[in-house]
Structures are given as structure tokens and as C-alpha cells.
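# Here's my sequence, what's the structure:
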Amino acid sequence: MEQSNKVYSFILYIFLAVCSIIAIGPFYLMVIMSTYDTNALFTDLHLLPGNNFMINIKDVFLNAGFGKFYFNSIYIAVLTTVLTVLVCAMCGYALAKFNFKLKKTAYYAILITMMLPTQLGLIAFVTEMNTIGWTDSHLSLIVPAAANAFAVYWIRQYTVQGVPTEIIESGRMDGCTEGGIFFKLVVPFIKPALGSQALLSFMASWNSYLLPLVLISDQKKYTVTLGLSTLDALYRANYGARIAALVIGTIPMFIIFLIFSKSLIQGITAGSVKG
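A predicted model of the protein is given here:
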């Protein structure tokens, strides 16, 4: 029995190793390719880094203005993440621990919106942004993102399962304000949920392409995703520079994942155990 378990574990580890290589392989090749010029890329398959990376990066940032796109995406993603986590945390907490009229209706409405694709209401959304004068403005990418139905649902579920009502009642008995109860008593219990939502919100904002495409027309306000599309025309024959821009565009994602990956795992495992 013990021998069969060892064989099973060995096969499982081999399978996981192969899957990891398949998943990491394309990104590794992309990083390697970003260190060569176009001529070298078409002469041979390179598995070790070259010495042309900084030249490619300098070319992209100085000649193509990629630094502006990079800055736009960073501050849009950061503001979107902070606003989404703050607003959705308070909404989720209210749905979990407060009693008010139409509470179930609001909850079911949130569940329904989770089933609707973004493209379904795109025309109405663009019309609304145009009416309030937010087209060609980063506000149209930041403020509406705070209405994240999945984030509200996720934090609401986590609050129901992970925050004892007795803690909230004791805070009220001690004279703590509702804001103080939320920030001082509730938030420490739901930090894993907030961390996981921060990661997901940042990823969604950073990778967003459709909304910036239809809302932003001024090239100075482009995000990284739109900026990468402009490189196709500017560097049609310079594949080294284009691939280097792709590599630089993924760095913030890795940094944010390293920061919030622990919270994401804790949030998922806690939800599965308590659920």
C-alpha cells in the first residue's frame, strides 16, 4: 500500500512539473526574445538571454512614449483597486449584517448583474459617460469600476461566514460608531477577502481593453493595453522592441500577485472550509 502511494505521488509530481513547464515556457521564451534584436530572433531559437534588452526598452519608452501609457495604467489600476475594495467592502458588510427594506431585492439584483456580460450594456454605458462628460477621461475607467457585483457578493459571503455578530453588537454597546465598527472590528476579520479582491480588481483594470478602446480617444491618455496596439503600427518590423514592451507590461501584475497571493489563497481556502 505504501509503495503504491509513493508511485502515485511520483506520477503526480511529474504531471505537475510538466504542466508547470507548459505554463511557464511561453513567458520564459517571451522574456528571452525581448533581449534580442529582430535579426537575431529570425536566425535561431534562443534559450539564453541576450544583451539587447535595455536597447529595446529605451527605444520603446523614448521613441514610442510607452512610459506615459505605463503611468496611466498604474494610476488608473491603483485608484480603481482602492475605490473598488473600499466601496464593495462597505456594501458587502451592509448586505451581510444590516437589516433594511429591499435587502433581498438588492442582493438578488447583484447576483443577476453577475450573469450579464459587460458588452450587453456597452452602448448604454458609453451614452451615460458621454452625457455626464466623462468620455475621453480616466474617470470613466475608475469610478464605474467600483460597482463590482462579484466583489460585493464575495465580501458579503465572507462577512456572513467570518464575522461574528457578537463582535459588532459589543462594539455598539461600547459606544463605537458604525464607521469605527467597520474599520476597527470588521476589516481585520475580512482582510483575506479584501486582499483577494484587491488582486482581482488590479488585474481586471490593468488588462482592460474594451472600455479604454471605446471611451479614450486621446493618445496621451492611453493605457498599456491600448499602447501595445499602437506599437504594432510603429514597430511592425521591430519584434524585439514589441516583445520587450510586453514583458514590461506584465511586471506590475507579478508584483501585485506577490503582494496579495497569500490573501487570495487564504480567502479561497477559508471560503471553501466555512462554506
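# all contacts plus neighbour counts: C-alpha atoms, from now on.
Noted.
# Which secondary structure element is home to the residue most central in space within the chain?
Nearest to the mean C-alpha position of the chain, by Cα atoms, centre = their mean, lies Met203 at 1.6 Å. According to DSSP states H and E, Met203 maps onto helix 191-207.
# For that helix, name the packing helices and strands.
helix 66-97, helix 149-162, helix 224-234, helix 239-274 (3 or more Cα pairs under 8 Å, 6 or more residues apart in numbering; DSSP states H and E).
# structure for this one too, so we can compare:
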Amino acid sequence: MVLLDSYIPLIIPAIATPALVFFIKGYTDGAISGSLIEAARIDGCNEFKIFNKIVLPLIFPSVATMSIFTFIQTWNNFLIPLILLFDPKKFTLPIMVMLARGTYKTEYGAVFAGVAISNVPIMIAFIFLSKKIVGGLTVGGVKG
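The predicted model follows:
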């Protein structure tokens, strides 16, 4: 089967989880007022332009927040890659950290190095996306 021993089944399910959809829907209901959409329609904007120019910049903090959460959850996922990946060259870092533990003796240097290396991409993603979250909080719309 093409999905076994590939990264596709690790990435695709994380794109639209139910928690992500409900969080962004709730944030959108609170951040976007109907009068703002009506004003854009009166000004002659079509639906595509309303979404891209008005709605998306206002809900970007929620998208950035959920991107951080989804990235961390996917990056630290252990069970699904353990089941679906067979080639040791394709193992994720959590699996490699688990394999660094020996059966009878644990090499703590290798384990701690793996944990430190696996935290670097999470910190980089958080640093870049947290600026977008804080910057998006100052973007205002219409008073509700």
C-alpha cells in the first residue's frame, strides 16, 4: 500500500483536525462582525476579496495559534509513526529517542541529545508564529 512507510499519512490527518476547525470557527464568530462583512459588500468586494483582504488578516492569530499546536502535536507524535513507518531511515525523532534507549543499558547522552535536537524546530516555529499572534491581537475591526 502506498500509505505505509511514507510521510503522507502523518501529514494529511493533521491538516484539519476537529479541534482546529472548532477553535477557528469560534474565533471567527467572535472576531468578525456582520457589519464589517456588509460594509465590504457595499463597497463592492466579492466573497474572495472579503475573505482574503478582511477576514483572513483578522483571524490570522487563531490560525497561527493552531499552527503552533498542530505542529507540536504532529512533531511529537509517537504512536502513528511507530505503526506506519518501517524503514529506520524514515523514523521520526521521538522513535529515534526511544530506540536510543538500550534494552539493558540506557545511553543517556544519546537520549538527551535526541530530546534537545527534537526541541529546536518547535522553538523556531514558536518564535516565528508568536510574533504573528501578538501582532494580530492589535489589529482591530469594527466595535461590536
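# any chance of the helices and strands packed on helix 191-207 of structure 1 in CSV, with distance to Ala193 of structure 1 and mean neighbour count too?
Formatted as CSV, those follow (distance: least, Cα to Cα, whole Å; neighbours: other Cα atoms under 10 Å):
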stretch, distance to Ala193 of structure 1, mean neighbour count
helix 66-97, 9, 20
helix 149-162, 6, 21
helix 224-234, 27, 17
helix 239-274, 5, 17
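# Count the neighbours of Ser35 of structure 2 for me.
Using other Cα atoms under 10 Å, Ser35 of structure 2 has 12 neighbouring residues.
# Distance of it relative to Ser62 of structure 2?
The gap separating Ser35 of structure 2 from Ser62 of structure 2 is 21 Å, by Cα to Cα, to the nearest Å.
# on that earlier part again, alignment lookup: the residue nearest to the centre of structure 1 to structure 2.
Taking TM-score structural alignment, the alignment pairs Met203 of structure 1 with Ile72 from structure 2.
# Contacts only, for that match.
With contacts defined as Cα atoms under 8 Å, 6 or more residues apart in numbering, Ile72 of structure 2 is in contact with Ile122.
# The one 10 residues further on now?
Contacts of Leu82 of structure 2 were listed using Cα under 8 Å, 6+ apart, and they are 91, 95.
# what do we get in structure 1 for Leu20 of structure 2?
By TM-score structural alignment, Leu20 of structure 2 lines up with Ala151.
# ok, its match touching Val87?
No: using Cα atoms under 8 Å, Ala151 of structure 1 is not in contact with Val87; the gap is 9.5 Å.
# so how many other residues sit close to the nearest residue to Gly144 of structure 2 once chain neighbours are set aside?
Nearest residue to Gly144 of structure 2 in three dimensions, chain neighbours excluded: Ser33, at 6.8 Å (Cα to Cα, 6 or more residues apart in numbering). By other Cα under 10 Å, 15 other residues sit near Ser33 of structure 2.
# same check, this time on Asn207 of structure 1
Asn207 of structure 1 has 18 neighbours, counted by other Cα under 10 Å.
# Setting the sequence-adjacent residues aside, check what's closest to it.
Here the residue nearest Asn207 of structure 1, using Cα to Cα, 6+ apart, is Thr225, at 6.7 Å.
# how far away is Ile72 of structure 2 from Gly114 of structure 2?
Going from Ile72 of structure 2 to Gly114 of structure 2 by Cα to Cα gives 16 Å.
# How about Val63 of structure 2?
Distance of Val63 of structure 2 to Gly114 of structure 2, given as Cα to Cα: 29 Å.
# what do you get for Leu58 of structure 2?
Relative to Gly114 of structure 2, and taking Cα to Cα, Leu58 of structure 2 is found at 38 Å.
# ditto for Thr65 of structure 2
26 Å.
# Identify the element of secondary structure that Thr135 of structure 1 sits within.
Of the helices and strands defined by DSSP H and E, none includes Thr135 of structure 1.
# Tell me the counterpart of it in structure 2.
When structure 2 is aligned by TM-score structural alignment, Thr135 of structure 1 is paired with Leu4.
# Tell me which residues touch the closest residue to that match other than its chain neighbours, please.
Nearest residue to Leu4 of structure 2, sequence neighbours excluded (Cα to Cα, 6+ apart): Leu84, at 5.4 Å. With contact taken as Cα under 8 Å, 6+ apart, Leu84 of structure 2 is in contact with 3-6.
# Can you tell me which of these carry over to structure 1?
Checked against structure 1 using both residues aligned by TM-score structural alignment, their matches' Cα atoms under 8 Å, those keep these contacts: 4-6.
# Between those, which sits nearest Ile15 of structure 2?
Using Cα to Cα, Ser6 is the member of the kept ones among the contacts of Leu84 of structure 2 that lies nearest Ile15 of structure 2, at 16.4 Å.
# The closest one and Leu137 of structure 2, how far apart?
38 Å.
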